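> The sequence isn't on hand, but the structure is:
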């Protein structure tokens, strides 16, 4: 694994996070509609627990956003070039630790269908399915839960 650091996101990261989302190959084709027009804003970063993984020269490798009320992993992305290097696992482990620090006992994840197995490998349990909400989301999504205690 490459050298990296996880730090709290700052307002100036917003555009880079948006670009990482829109560059994600996981959201091409049938899944593109869910991120169409989506933007991470400085306000979003200020309101939520957003953390970024950066390499030794400050290049963005991935990020996640933890909502505290209600407890939910709202966003989690790893740059295509960093996939398979363990960055995603480290970000999720960091998220679980952050959830514990603020007193959360579990964290909900409404997963991108192809990411379900990733979350399950890291300990999330499937608790249900979220129905489609056309036109933006035309497919069912797995609902999972991480227990943090």
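Nice, I can see it. This is a predicted model, so every value here is computed, not measured. Numbers count the residues shown, from 1 in each chain.

> only C-alpha atoms for contact and neighbour calcs from this point on.
Will do.

> Show me where the chain has its helices.
14-23, 42-47, 87-101, 116-121 (DSSP state H).

> Could you save the ones you listed as CSV and add columns showing distance to residue 29 and mean neighbour count?
Formatted as CSV, the helices of the chain follow (distance: least, C-alpha to C-alpha, whole Å; neighbours: other C-alpha atoms under 10 Å):
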stretch, distance to residue 29, mean neighbour count
helix 14-23, 12, 17
helix 42-47, 27, 14
helix 87-101, 22, 18
helix 116-121, 18, 15
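
> Point out the one among these that comes closest to residue 146.
Judged by C-alpha to C-alpha, the one of the helices of the chain that comes nearest to residue 146 is helix 87-101, at 7.7 Å.

> Please state the offset of that closest one from the chain centre?
In terms of C-alpha atoms, centre = their mean, to the nearest Å, the centre of helix 87-101 is found 10 Å from the chain centre.

> And here is the other one:
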């Protein structure tokens, strides 16, 4: 997984600076309101993020779970990014991320499990922080340079086959054997009946469905998030966050205050980021492989920055 993250960061370092350079100074410095960041300030915030994660990636290797966080609004304000030369910021961001690639490549595999604390979070592994850094980076780059035309809308009955393919490909991404995937075949099918009986929303990018989520009510104030899947090429690029934020807004709007889900072990930390906590577990069809049962109470949720 970490190799894919490194590859993605190197790709961004290659393709993003020319696109930033193309933005004229007026657009780059424009603020829609005094409290909103300009594109220039968003890029400055990404430099601040790189600075703080640089410390996390290094210090967690030799300190015992150091606490490292930053007040992002004050960092942007006191750095006065709005009045710095645009090309200086672009070059600084580019070179800092090249250095982070070097740092990440130099981390011993066993040290990826070392932990670090942030302001509102319990111990997080270096591996998680690296993945989260890239997701946060892409989220803000999308604000500076909109990359994709996307929308989320209710799935139609005729979407069942494409949603089934998304489910199967997403499961395969996590390295399950062909034997296991074949055994799970009946569980990975999204039928027309399923779409009709549950709340199913698809994420469309450039007119193509690339992911979806589904949920159903368990009582008047509770729902269960049943599925959340993306095509492999979109995993780890911020689209999971897009789906989760849409889902959370959707259930808030209908007065829901409790959400449960059965997570895969490899996605548990993704849900942690939205305030879900493990409340139990059960054994899957694979012997000695346990799936976390997770819960979020909406009035207690926390966000990770």
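Here it is on my side, so go on. The model shown is predicted, which means the values in this text are computed figures rather than measured ones.

> what's the TM-score for these two chains?
Scored against TM-score structural alignment, normalised by the length of the first structure, the superposed chains reach a TM-score of 0.87; 145 aligned residues with a C-alpha RMSD of 1.9 Å.

> mind checking which of the helices of the first structure is nearest residue 60 of the first structure?
Using C-alpha to C-alpha, the nearest of the helices of the first structure to residue 60 of the first structure is helix 14-23, at 7.7 Å.

> Please tell me which residues of the second structure the closest one aligns onto.
The aligned range for helix 14-23 of the first structure in the second structure is 160-169, by TM-score structural alignment.

> Relative to the first structure, what is the average displacement of the matching stretch?
Relative to the matching residues in the first structure, stretch 160-169 of the second structure has an average distance of 0.7 Å after the fit, by mean C-alpha distance after the TM-score superposition for the first structure.

> could I get the helices of the first structure as JSON lines with distance to residue 81 of the first structure?
Shown next, in JSON lines, are the helices of the first structure (distance: least, C-alpha to C-alpha, whole Å):
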{"stretch": "helix 14-23", "distance to residue 81 of the first structure": "11"}
{"stretch": "helix 42-47", "distance to residue 81 of the first structure": "24"}
{"stretch": "helix 87-101", "distance to residue 81 of the first structure": "11"}
{"stretch": "helix 116-121", "distance to residue 81 of the first structure": "17"}
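
> In contact with the residue positioned nearest the centre of the first structure, which residues?
Nearest residue to the geometric centre of the first structure (C-alpha atoms, centre = their mean): residue 76, 1.1 Å. Going by C-alpha atoms under 8 Å, 6 or more residues apart in numbering, residue 76 of the first structure touches 62-65.

> rerun at 10 Å
21, 50-52, 62-66, 88, 91-92, 95, 109, 111-112 (C-alpha atoms under 10 Å, 6 or more residues apart in numbering).

> for residue 197 of the second structure, same thing?
By C-alpha under 10 Å, 6+ apart, the neighbours of residue 197 of the second structure are 191, 215-216.

> Buried only: go through those for me.
191, 215 (16 or more other C-alpha atoms under 10 Å).

> nearest to residue 234 of the second structure, of the contacts of residue 197 of the second structure?
Here the nearest of the contacts of residue 197 of the second structure to residue 234 of the second structure, counting by C-alpha to C-alpha, is residue 215; it sits at 21.2 Å.

> Show me what counts as buried in stretch 22-41 of the first structure.
Buried residues in stretch 22-41 of the first structure, counted by 16+ other C-alpha under 10 Å: 22, 24, 26-27, 31, 33-35, 40-41.

> meant to ask about stretch 252-264 of the second structure, not that
256-264.

> Export the residues you listed as JSON lines, with columns for distance to residue 103 of the second structure.
Output for these, formatted as JSON lines (distance: C-alpha to C-alpha, whole Å):
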{"residue": "256", "distance to residue 103 of the second structure": "43"}
{"residue": "257", "distance to residue 103 of the second structure": "42"}
{"residue": "258", "distance to residue 103 of the second structure": "40"}
{"residue": "259", "distance to residue 103 of the second structure": "38"}
{"residue": "260", "distance to residue 103 of the second structure": "37"}
{"residue": "261", "distance to residue 103 of the second structure": "35"}
{"residue": "262", "distance to residue 103 of the second structure": "35"}
{"residue": "263", "distance to residue 103 of the second structure": "31"}
{"residue": "264", "distance to residue 103 of the second structure": "29"}
